[in-house]
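Colleague: sequence unknown, structure follows:
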């Protein structure tokens, strides 16, 4: 690997680390600006002023904000995500299983949505301006126009209420048989898939159509190659960089954007865990989950940048 590529990748990684640091500051400031008193919410309205003051001192709430931030940051760097205020359990231990559940759901949504989006994008290009292209584009427009919560409730109404063939509440647990787990995540997985499918499909179509205007595509047409062969052998390989980029960004959304879907289907993942503890004003949990979501999103965006650099010669040699 040549030096310019290593330099570009190092710049992207360094930028990602700086961005994550900036996001950690925003998360800390945002959670500390939440209304109400943490000590009061833990001890209740009947707590005495002495008890409240002792709890604030024990939790370090009387320390300056910058002291609490660096204490929190250094703890995270050592693998300590803090202790939940409501349950007094270690946050890292509580998050572990829920993070696995979220990644499990996002993985299967990606397995379905990525190949399907690319295939639909290729079909739309192959039959562009025809009935198939218009049908696919119409589906993409409808899918993009509907918010995730509406899609989720619609799926519940159809497949769990009207035709009760799938569970409306996606309960999964350790040791659950694989097929039962797949049945439990069928509806939330479908909602997530519909949420990202349209964007990936439209970007795939746009990237390939952009390549189809190139001179070498005209040469391939003059040689008598079929439209399918031109797309498969010439257009798709040269459009792979932007496709990889948009796929990776949507994978980041699958992990980070699960909050609404998990709440609708009561799925025991990170999103549901976050919403539950926002309601309880459990600041350490909110900070930890927010930082994990930010880290995953930034990491996958860095991966998208690096993949684009490696797949596109023009980015590897900007001069």
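Modeller: Received the coordinates, thanks. Quick caveat, the model's predicted, so the values are computed rather than measured.

Colleague: CA atoms for contacts and neighbours, from now on please.
Modeller: Noted.

Colleague: What is the neighbour count of the residue nearest to residue 124 when sequence neighbours are not counted?
Modeller: Closest residue to residue 124 apart from its sequence neighbours, by C-alpha to C-alpha, 6 or more residues apart in numbering: residue 133 at 4.3 Å. By the measure other C-alpha atoms under 10 Å, the count of residues near residue 133 is 20.

Colleague: Below is an additional structure, to be compared with the one above:
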């Protein structure tokens, strides 16, 4: 147990270092953007006195390194400052949006993860069959299609032509859980189509690789049923790569939903990021990017820990 905790601590420390580097990149890349933030906020008709007052209020009269340290110290306490456009707290602005994104990602993951694992096992058992070839073509088509393209196709056939689901995922506080699932089904289905294909192919590859192992051949020679060979012998040793793939796709569900949220006008953090970029609301942009980075790093850490816990060779290295 001590070795595992030490390894987790090392991974966490490395993740914090990476997040620190990413925070530097985020802050100074925004600093390098052309134009003056104060002029963008006040417009071309602003007087020099108003520009100077706004720059002082936003801290733009201080050196960049001082502003970065102030921003980083606030970010550690989950205080990202105030929005330039609305003047409200950035944390308050994006907290509800981030909760909506987490709900959408959880909704899609609850559908995609079990389906992809089951289908991956089935196509591994039926490899080189017609079903396997059809599944490969379908998954390659899904992986090759951009999210916004799949979203518009679903809107066309499931919202415009058949009116089965709403084309816009509008949410309200008085909605019940069933209505919430109904209104967010199309964006969740778009994410499911994208991540299921990748997870299914990686599960298939992991199972096929293990089926060629000597202990699997011995289990077959003993007359063990095929399903038992998969469930009791192959699948436990395939959990490590499967967990890695699932964690990476969960990271994508949270950090890669920008296009899907824009297509369906879903009030998530991706939509908030796009709105902030269009309005040059840089505190919101920086906060969204840092949250995306932290989420991706944490899920990668979870993938590493999961792979270690499911693989005895990693738990007890020689």
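Modeller: Structure received. Everything quoted here is computed from the prediction, not taken from an experiment.

Colleague: Now check the second structure for the residue matching the residue nearest to residue 124 of the first structure.
Modeller: Using TM-score structural alignment, the partner of residue 133 of the first structure in the second structure is residue 132.

Colleague: Okay, and that match sits in which element?
Modeller: Here residue 132 of the second structure, judged by DSSP states H and E, is contained in helix 130-144.

Colleague: For residue 298 of the second structure, which non-adjacent residue is spatially closest?
Modeller: Computed as C-alpha to C-alpha, 6+ apart, the closest residue to residue 298 of the second structure that is not its neighbour in sequence is residue 15, at 7.6 Å.

Colleague: The one you found against residue 296, yeah?
Modeller: No - between residue 15 of the second structure and residue 296 there is no contact under C-alpha atoms under 8 Å: 9.9 Å.

Colleague: for residue 116 of the second structure, what are its contacts?
Modeller: Counting by C-alpha atoms under 8 Å, 6 or more residues apart in numbering, residue 116 of the second structure makes contact with 196, 197, 199, 200, 203.

Colleague: buried set for the helix or strand harbouring it?
Modeller: In this structure, residue 116 of the second structure sits in helix 90-125 according to DSSP H and E. By 16 or more other C-alpha atoms under 10 Å, the buried positions in helix 90-125 of the second structure come out as 90-91, 93-94, 97-98, 100-109, 111-113, 115-117, 119-125.

Colleague: Please apply the same query to stretch 26-43 of the second structure.
Modeller: Buried positions in stretch 26-43 of the second structure, judged by neighbour count with 16+ other C-alpha under 10 Å: 26, 27, 37, 38, 39, 41.

Colleague: what residues does it touch?
Modeller: Residues from elsewhere that reach stretch 26-43 of the second structure, judged by C-alpha under 8 Å, 6+ apart: 46, 51, 54, 55, 68, 84, 85, 280, 282, 286, 289, 290.

Colleague: looking at these, which has the most residues close by?
Modeller: residue 286 (23 neighbours).

Colleague: And that one, what's its match in the first structure?
Modeller: Per TM-score structural alignment, residue 286 of the second structure is aligned with residue 287.

Colleague: which residues touch its match?
Modeller: So residue 287 of the first structure contacts 27, 28, 31 (C-alpha under 8 Å, 6+ apart).

Colleague: Dump those residues to a markdown table, plus distance to residue 270 of the first structure and secondary structure.
Modeller: Listed next are the contacts of residue 287 of the first structure as a markdown table, based on distance: C-alpha to C-alpha, whole Å; DSSP: H, G, I helix; E, B strand; the rest coil:
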| residue | distance to residue 270 of the first structure | secondary structure |
| --- | --- | --- |
| 27 | 16 | helix |
| 28 | 18 | helix |
| 31 | 17 | helix |
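
Colleague: mind listing which of the contacts of residue 116 of the second structure are in strands?
Modeller: Among the contacts of residue 116 of the second structure, no residue falls in strands (DSSP state E).

Colleague: out of those, who's nearest residue 169 of the second structure?
Modeller: The closest of these to residue 169 of the second structure turns out to be residue 196 (C-alpha to C-alpha; 21.7 Å).

Colleague: Residue 106 of the first structure versus the aligned residue in the first structure for the closest one, what's the distance?
Modeller: Aligning on TM-score structural alignment places residue 196 of the second structure opposite residue 197 in the first structure. According to C-alpha to C-alpha, to the nearest Å, residue 197 of the first structure stands 13 Å off from residue 106 of the first structure.

Colleague: Show me what the helix holding residue 132 of the second structure packs onto, helices and strands only.
Modeller: Under the contact criterion of 3 or more C-alpha pairs under 8 Å, 6 or more residues apart in numbering; DSSP states H and E, helix 130-144 of the second structure touches helix 90-125, helix 185-211.

Colleague: Relative to the whole chain's centre, how far out is it?
Modeller: A distance of 23 Å separates the centroid of the chain from that of helix 130-144 of the second structure, by C-alpha atoms, centre = their mean, to the nearest Å.

Colleague: what does stretch 71-78 of the second structure give?
Modeller: Taking C-alpha atoms, centre = their mean, the mean C-alpha location of stretch 71-78 of the second structure is offset from the chain mean by 22 Å.

Colleague: And for stretch 186-203 of the first structure?
Modeller: Stretch 186-203 of the first structure sits 12 Å away from the centroid of its parent chain (C-alpha atoms, centre = their mean).
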